[in-house]
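J.: here's a sequence, model it:
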Amino acid sequence: MRKIVIGIATFLLAALYALCSLLPQRQCIVCISRQSDSAPIDFRLIKDYCERRDPAWEVIILPKQLRNPTTYLLEMIRQVYYIATSRAVVLDSYCIVVSLLHDRIRVPVIQIWHSLGNMKRFGYTAFGTDEGHSEATARLMHMHEGYDAIATSSLSFADEFAAAFNAEPAKLFEAPLPRVDLLLDEQHRARQREAILAAYPQLRGRDTIVYCPTFRKQPAANEAEAAGALVDAVDFDRFNFVYKPHPVSKQVIDDPRIVTIPGGQFDALFVADVIISDYSTVIYEAGLLDIPVYLYAYDWATYREKRGLTIDFENDVPALFTDDPDAIIKAIEDKEFDAEAYRVFENANVTLPENASCTETICEVIIRAATPCKKKS
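T.: Predicted coordinates for the structure are as follows:
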């Protein structure tokens, strides 16, 4: 039954795409995301660069999370129209339309993914894990098929990254995400920090610990208990505690002593003096910001079984890795963190371009692919 439904959906999408392909193409790049309902910062930076470039390129951003299948069908129709009338497609996540029309799309499709660094198995390398997709469904949906180029923040893990997309390593190109430019821009960092402090004045006067756990498809049984224990371990006379939830996480930490700063207008990382995470690629962003990192592995025994990993957190990451919240807070208080060792780890996962910004690097790859617009073989 599932195969029949997917076959019908593919036929209808293909018919709509063929119809829309009769319309004129514009010098336009369409960026599609399922990560949020607002334009991701990476796409906003791509848009700003391309529209200021000479010659300029129009950039259309289509962000939409898949919450309601009925309303998402309308979004898929919109996606088909822009894919058919643009000269390149850029994705930061899995796109149903692109995958189902993988062999019909006549313009280049560039996948930039939404995470920095190499850490977890996903896509084709996550089959058989609790956090991964069903292999049968993924293959029926042609998941991650149809990409002409795939950005990665470092070619040091090219084989693992290519395997996740079931793609040839030759399709990969080294280009960290555009938002890395903002992390490296001291003036931007200072402006963002001040904006956050203006919005949350209670954070002034003390160092701020930012807690940003990864998303878990199946929350750990001890999630609430572990979060409460971590908050209780903090000396609030010395530190602020900010919770930065994952964009698609439903976890809430209900404690009047903490400040929750969700994604959107502000990125809590810019106000952080210390970061506590677990198995999140946020640890690479922290490295770019030169902020000490501590790893709270309260569900390590079960998480490593549910979620395939590509690095050994206990030995590869030069940061305290423990399920003991008191040990983490003591290490923070004593400033126990090897910044030099962490810098080496960071450089192995994020290779910065030498003669251009990250935004320029990734945009020029996209524009070269779209100029001239060549049909796929």
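
J.: contacts, neighbours, all on C-alpha from now
T.: Noted.

J.: once you drop chain neighbours, what's closest to the residue nearest to the spatial centre of the chain?
T.: For the chain, the residue nearest the mean C-alpha position is His114 (2.6 Å; C-alpha atoms, centre = their mean). Nearest residue to His114, sequence neighbours excluded (C-alpha to C-alpha, 6 or more residues apart in numbering): Asp92, at 5.1 Å.

J.: repeat for Asp103
T.: Nearest in space to Asp103, with sequence neighbours left out and distances taken as C-alpha to C-alpha, 6+ apart, is Gly146 at 6.3 Å.

J.: gap between the one you found and Leu13?
T.: 15 Å (C-alpha to C-alpha, to the nearest Å).

J.: so between these two, which is more surrounded?
T.: Higher neighbour count among Gly146 and Leu13: Gly146, with 21 against 18, using other C-alpha atoms under 10 Å.

J.: now that one: how far from Arg257?
T.: 48 Å.

J.: what is the burial count for Ala15?
T.: Neighbourhood size, Ala15 [other C-alpha under 10 Å]: 12.

J.: quick check: which element contains it?
T.: helix 2-20 (DSSP states H and E).

J.: ok, Ile209 next?
T.: Using DSSP H and E, Ile209 falls in strand 207-211.

J.: got the buried residues for the helix or strand following that strand?
T.: Counting by DSSP H and E, the element after strand 207-211 in chain order, helix or strand, is helix 223-233. Going by neighbour count (16 or more other C-alpha atoms under 10 Å), the buried part of helix 223-233 is Ala226, Ala227, Leu230, Val231.

J.: need the three-state assignment for the closest residue to the first one other than its chain neighbours.
T.: With C-alpha to C-alpha, 6+ apart as the measure, Tyr298 is the residue that lies nearest to Ala226, at 6.4 Å, once sequence neighbours are left out. Local secondary structure at Tyr298 is given as coil here, using DSSP: H, G, I helix; E, B strand; the rest coil.

J.: list the contacts of Tyr298.
T.: In this structure, Tyr298 makes contact with Asn222, Ala226, Thr322, Asp323, Asp324, judged by C-alpha atoms under 8 Å, 6 or more residues apart in numbering.

J.: most widely separated two among those?
T.: Spatially, the most separated pair among the contacts of Tyr298 is Asn222 and Thr322, at 14.9 Å (C-alpha to C-alpha).

J.: between the two, which has more neighbouring residues?
T.: Between Asn222 and Thr322, Thr322 has the larger neighbour count (other C-alpha under 10 Å), namely 18 against 11.

J.: isn't that one up against Phe313?
T.: No - under the criterion of C-alpha atoms under 8 Å, Thr322 makes no contact with Phe313, lying 10.3 Å away.

J.: what about the strands in the stretch 151-300 of the chain?
T.: Along the stretch 151-300 of the chain, counting by DSSP state E, counting those that start in this stretch, strands occupy 172-174, 207-211, 239-243, 259-260, 274-277, 293-296.

J.: comparing those strands, which comes out most buried?
T.: Counting by mean count of other C-alpha atoms under 10 Å, strand 293-296 has the highest mean neighbour count of the strands of the stretch 151-300 of the chain, with a mean of 26.

J.: ok, and what's touching that strand?
T.: Outside of strand 293-296, the residues within contact range by C-alpha under 8 Å, 6+ apart are 274-279, 283, 286-287, 319-325, 328, 337.

J.: here's the other one to compare against:
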Amino acid sequence: MARELAIRLYLRTFSILFSIFSILPLKSKAVFVTSFGDNTQYLLDEMDKQELTWKRVILRTSTSKIKGKDDGHTIVFNFETKNIIHLLLSIYHLATAKRIIVDNYFGFLAAISFRPGVTCTQIWHAAGAIKKFGLTDPSIAERTPAAKQRFIDVYNMFDHVVVGSDVMAGIFKESFGLTDKHILYTGIPRTDFFFNQPALTEAQRILTSRYPEWADKKTILYAPTFRNQTLHSGKIALDIDLLYRELSQKGYVLLLKLHPAVTADVELESAYPGFVHNLSDYPDMNELLLAADCLVTDYSSIPFEYSFLGKPMYFYAYDLEEYQQERGFWEDYTTSMPGPVSRTTNELIEHIKRNGIDQNQLSAFNQKWNRYSTGQSSKNLVDFLFKNE
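T.: Below you'll find the predicted structure:
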């Protein structure tokens, strides 16, 4: 109850301030509200490339990895912080911008209404979806009526949602309660990386110079979905000791990409020197995907991007039934993943040793989820947003 009251007070205050600032005229500026940053960065780079004169305002949360900085075209503010000045300026820019671009769910959208001539575009933070979210998330049944209505009000603010596939279009329509008119088939901006040969070459050069010890190794990237119980326990479910004993002598190294709040990886790195590498703070996920000879994950959205590279994927779903009950899946998990599903570390090791890869399966998965992401996604979206005024 106290949490709900705090949310209502925050949104009411936000609404009043937004209404006051809405008296001011609209300007040709784009406000990016970001808690991730990847897609936003690609759009900013494309705007620079096209030399657009639109002013850019970045409202970033504490989790955003956006590299934007204040310059002649761009202003950066910390968003959803206790900094009153940043809050006021953020609301001012939201109330006076013609383009709003968001990459996640932001509750403030339930408290405001944009004026005619303003569009709000959801660029989301994943190219595909394994687990359910939005109005289809099973946990929504436990929320209060006020919270449920707030979710709906937020989703109703999206004029456009960017997708890379017909499958994801259907998922967004069901999850956000949208229709065909809301869907933009421009492709996912950050996937342009996989079609940009100079960028791929430069990323490979950076990785080689930074980690020369990987040159003659087979790299396994372990990037699991974040779980609350992992945060509280400080442990991961994968048996690292068993992996070390079975794979280290066969030329493998293990790269960890875990949630920043999970600290067990630091201890593992010191416990298995030369085998475990803690890359949880590495800023560019695409570069890590390029470095990995194979991927181990579970229910994350990483496989949708990794499928561009045509390399092996293994799925370690030790808590499959529990997770399915809690979150729900869009498809049958064991048959829809583009690689073998393991329930134990022993099973995972056996799959890695076999090194089997079904290129037809990987290609079909990539085509299914990335049909419209063909290397021009950032340009497609920038053209749509800023050249149709």
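
J.: TM-score for these two?
T.: The TM-score (TM-score structural alignment, normalised by the length of the first structure) is 0.85; 363 aligned residues with a C-alpha RMSD of 3.0 Å.

J.: hang on, the earlier thing: next structured bit after the helix holding Ala15 of the first structure?
T.: Remark: after helix 2-20 of the first structure, the chain's next helix or strand is strand 28-33, criterion DSSP H and E.

J.: quick one: average offset of that following strand versus the second structure, please.
T.: Superposed on the second structure, strand 28-33 of the first structure shows a mean distance of 0.9 Å to its aligned residues (mean C-alpha distance after the TM-score superposition for the first structure).

J.: thought Ala84 of the first structure was touching Ile29?
T.: No - judged on C-alpha under 8 Å, Ala84 of the first structure makes no contact with Ile29 at a distance of 10.8 Å.

J.: for stretch 237-255 of the first structure, buried residues please.
T.: Using 16+ other C-alpha under 10 Å as the burial criterion, the residues of stretch 237-255 of the first structure that qualify are Phe239, Asn240, Phe241, Val242, Tyr243, Lys244, Pro245, His246, Ile253.

J.: scratch that, stretch 100-115 of the first structure
T.: Using 16+ other C-alpha under 10 Å as the test for burial, stretch 100-115 of the first structure gives 100-102, 105-115.

J.: redo those residues as TSV? Include secondary structure.
T.: Listed next are those as TSV, based on three-state DSSP:
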residue	secondary structure
Leu100	helix
Leu101	coil
His102	coil
Ile105	coil
Arg106	coil
Val107	coil
Pro108	coil
Val109	strand
Ile110	strand
Gln111	strand
Ile112	coil
Trp113	coil
His114	coil
Ser115	coil
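
J.: now which residue in the second structure aligns to Gln192 of the first structure?
T.: The alignment partner of Gln192 of the first structure in the second structure, by TM-score structural alignment, is Ala203.

J.: residues near that match, how many?
T.: For Ala203 of the second structure, using other C-alpha under 10 Å, the count is 18.

J.: how about it, nearest residue that isn't a chain neighbour?
T.: Glu287 (6.0 Å).

J.: burial of the one you found, as a residue count?
T.: The number of residues packed near Glu287 of the second structure is 18, by other C-alpha under 10 Å.

J.: overlap between the contacts of Tyr298 of the first structure and the second structure?
T.: Among the contacts of Tyr298 of the first structure, the contacts conserved in the second structure (both residues aligned by TM-score structural alignment, their matches' C-alpha atoms under 8 Å) are Thr322, Asp323, Asp324.

J.: tell me the one among those residues nearest to Gly205 of the first structure.
T.: Asp324 (27.1 Å).

J.: residues touching the aligned partner of the closest one in the second structure, list them.
T.: Under the alignment (TM-score structural alignment), Asp324 of the first structure pairs with Thr344 of the second structure. The contact partners of Thr344 of the second structure, taken as C-alpha under 8 Å, 6+ apart, are Tyr316, Ala317, Tyr318.

J.: aligned partner of the second one in the first structure?
T.: In the first structure, the residue paired with Ala317 of the second structure is Ala297, using TM-score structural alignment.

J.: what about that match, how many neighbours?
T.: So Ala297 of the first structure, with other C-alpha under 10 Å, has 21 neighbours.

J.: kindly report the same for Leu88 of the second structure.
T.: 15.

J.: ok, Ile6 of the first structure next?
T.: Considering only other C-alpha under 10 Å, Ile6 of the first structure is surrounded by 15 other residues.

J.: if we can go back for a sec, among the buried residues of stretch 100-115 of the first structure, find me the one that's closest to Phe161 of the first structure.
T.: Distance to Phe161 of the first structure, by C-alpha to C-alpha, is smallest for Trp113 among those, at 10.4 Å.

J.: which residue in the second structure aligns with that closest one?
T.: Aligned against the second structure by TM-score structural alignment, Trp113 of the first structure finds its counterpart in Trp124.

J.: so where is stretch 174-189 of the second structure in the first structure?
T.: Taking TM-score structural alignment, stretch 174-189 of the second structure hits residues 163-178 over in the first structure.

J.: off-centre distance for the matching stretch?
T.: Chain-centre distance of stretch 163-178 of the first structure: 14 Å, with C-alpha atoms, centre = their mean, to the nearest Å.

J.: which of the residues in it are buried?
T.: For stretch 163-178 of the first structure, by 16+ other C-alpha under 10 Å, it's Ala163, Ala164, Phe165, Ala167, Pro169, Leu172, Phe173, Glu174, Ala175, Pro176, Leu177, Pro178.

J.: report the spatially closest residue to the fifth one, excluding sequence-adjacent ones.
T.: Spatially, and ignoring its direct neighbours in sequence, Pro169 of the first structure is nearest to Ala162 (5.3 Å; C-alpha to C-alpha, 6+ apart).

J.: check the last one too.
T.: The spatial neighbour of Pro178 of the first structure that comes closest, neighbours along the chain excluded (C-alpha to C-alpha, 6+ apart), is Thr359 at 4.3 Å.

J.: that neighbour maps to what in the second structure?
T.: Applying TM-score structural alignment, one finds that Thr359 of the first structure aligns to Ser378 in the second structure.

J.: three-state assignment of its match?
T.: Per three-state DSSP, Ser378 of the second structure ends up helix.

J.: check Met76 of the first structure too.
T.: helix.

J.: gap between the residue lying closest to it once chain neighbours are set aside and Glu346 of the first structure?
T.: Nearest residue to Met76 of the first structure, sequence neighbours excluded (C-alpha to C-alpha, 6+ apart): Val97, at 6.5 Å. Applying C-alpha to C-alpha, the value for Val97 of the first structure to Glu346 of the first structure is 35 Å.

J.: ditto for Gly117 of the first structure
T.: From Gly117 of the first structure to Glu346 of the first structure the distance is 8 Å (C-alpha to C-alpha).

J.: comparing the two, which shows the higher neighbour count?
T.: Using other C-alpha under 10 Å, the more surrounded residue of Gly117 of the first structure and Glu346 is Gly117, with 25 against 21.

J.: fine by me, thanks again.
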